[in-house]
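[1] The sequence and its predicted three-dimensional model are supplied below.
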Amino acid sequence: MSTGIIIAIIIIVLLLLVIVAFAAMYNGLIKSRNFVDNAWSQIEVQLKRRYDLIPNLVETVKGYASHEKGTLENVIAARNATMNAKTPHEAAEASNMLTSTLKSLFAVAEAYPDLKANTNFQDLQKQLKDTEDKIAYARQFYNDTVTKYNNSIQTIPRNIVAKMFGFEPKELFDAGPEEVREAPKVQF
């Protein structure tokens, strides 16, 4: 074999290796982005569950605390704002507002011993606490997934492939100010 043929074969093999490596990096980025989308979807599932619980909770409280109309309206407004959020940042802000208003609602419940003893109210409290725990876990999982994705599109050599195909960093789900980082206290 002549040296020209050997050099051509080596160049072809190297070119094939570069193409395979390029394809592997691209596919890895696609998988990472899909994991982020899935993690966000899991947060939305838990937020939807919380949205569904809130009207029942408000109706239960209404029967006992009808003159607390402002607090109940704030909870519903915060719930609606959360449902209309489009981005992780908007969802985080709205979720923080909802958490704050739920704290107010449970503070109102403190003033009504009959309400605290109501089986429906206690069941809704437990369900809401469980949902808040699931939301916290889903947020953590989402943020871990986003961090891995962002790292993968910002480190060499994948950053080259990411820039070529327009992969953009994703936002973390921020819990907001320190005072709203705790789940609403639903047990008395």
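    Looks like it arrived, so ask away.
[2] When you work out contacts or count neighbours from here on, use the C-alpha atoms and nothing else.
    OK.
[3] buried sites along stretch 57-73?
    Leu57, Val58, Thr60, Val61, Tyr64, Ala65, Thr71, Leu72 (16 or more other CA atoms under 10 Å).
[4] Ala39 against Asp144, yeah?
    No: using CA atoms under 8 Å, Ala39 is not in contact with Asp144; the gap is 9.3 Å.
[5] neighbour count winner among those two?
    Ala39 (21 against 15; other CA atoms under 10 Å).
[6] Leaving aside the residues adjacent along the chain, what's closest to the more buried one?
    Excluding the flanking residues, the one nearest Ala39 by CA to CA, 6 or more residues apart in numbering is Tyr142, at 4.8 Å.
[7] The structure to be compared is supplied as follows:
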Amino acid sequence: MTSKPRQRNIPKEKFVARDIEISNVTLYDLYEKDVKIISKEFGIPPIVELHKDNQGVTIGFSIKLMLDDWLGEFKVEIIENVEKKGICLAVKKYRYALRPIHDEDDFFRFDHDSYLDPEYPAEHINADETKYHKSHFTFPYDLDVDLQKVNTGNMITAIRYYLNKNVHPVVDRGREYIQIIQ
């Protein structure tokens, strides 16, 4: 008589948020800096939502800017969600995207999502798969740019660099963007 092997119930790995932690800046200072730099660069302030706890104390913020016709040539998307986490701040999500209106295949989008399935990297750059031979680029496998160092300020600089040099952030492992995103 043979018996079948007994199935083991292996517990699934407990999900852990993969936040990007920021220190040495207050929530208010980061919020003020990001709103100011976005407003200056794009000529309009982003939509801002403050997150409050049960006592009405601000514990985080979300920033969103969507432009369908920036400079007559580009669609722009900026999203940032930040929360207090102990003595640090935690970036829960970011998205910085630039898409040419007349050549939508030459887009780039920097993404971070703390709650993305752990099977996938929390940070990546999206690009056109046909043009760049894959659609998701991650650090350190495909890029030399540490995507945990992405923030609103250096992304505005990266967008300006792209406009001036026309070098896509995934070309040559993103090496031209290392000095910008640090």
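    Structure's in. What do you need? This structure is a prediction, so every number in the text was calculated from the model and none was measured.
[8] Overlay the chains and give the TM-score.
    After superposition, the two chains reach a TM-score (TM-score structural alignment, normalised by the length of structure 2) of 0.26; 69 aligned residues with a CA RMSD of 4.5 Å.
[9] circling back: distance check, the residue nearest to Ala39 of structure 1 against Val36 of structure 1.
    Separation of Tyr142 of structure 1 from Val36 of structure 1 (CA to CA, to the nearest Å) stands at 7 Å.
[10] again with Val108 of structure 1
    Val108 of structure 1 sits 38 Å away from Val36 of structure 1, going by CA to CA.
[11] So those two - more neighbours on which side?
    Between Val108 of structure 1 and Val36, Val36 has the larger neighbour count (other CA under 10 Å), namely 23 against 16.
[12] which residues of structure 1 fall in helices?
    Under the criterion DSSP state H, helices of structure 1 are mapped to 3-64, 69-83, 88-110, 113-117, 119-154, 158-164.
[13] sorry, that was for structure 2
    Under DSSP H, structure 2 gives helices at 27-42, 129-132, 152-165.
[14] Could I get those helices in a markdown table, plus columns for distance to Asp68 of structure 2 and mean neighbour count?
    Output for those, formatted as a markdown table (distance: least, CA to CA, whole Å; neighbours: other CA atoms under 10 Å):
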| stretch | distance to Asp68 of structure 2 | mean neighbour count |
| --- | --- | --- |
| helix 27-42 | 12 | 15 |
| helix 129-132 | 23 | 12 |
| helix 152-165 | 16 | 16 |
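[15] quick one, which of those helices is nearest to Asp111 of structure 2?
    Among the helices of structure 2, helix 152-165 comes nearest to Asp111 of structure 2, with 11.5 Å by CA to CA.
[16] gap between Val18 of structure 1 and Met25 of structure 1?
    Using CA to CA, one gets 10 Å for the distance from Val18 of structure 1 to Met25 of structure 1.
[17] Neighbour count: those two, which is higher?
    Met25 (20 against 12).
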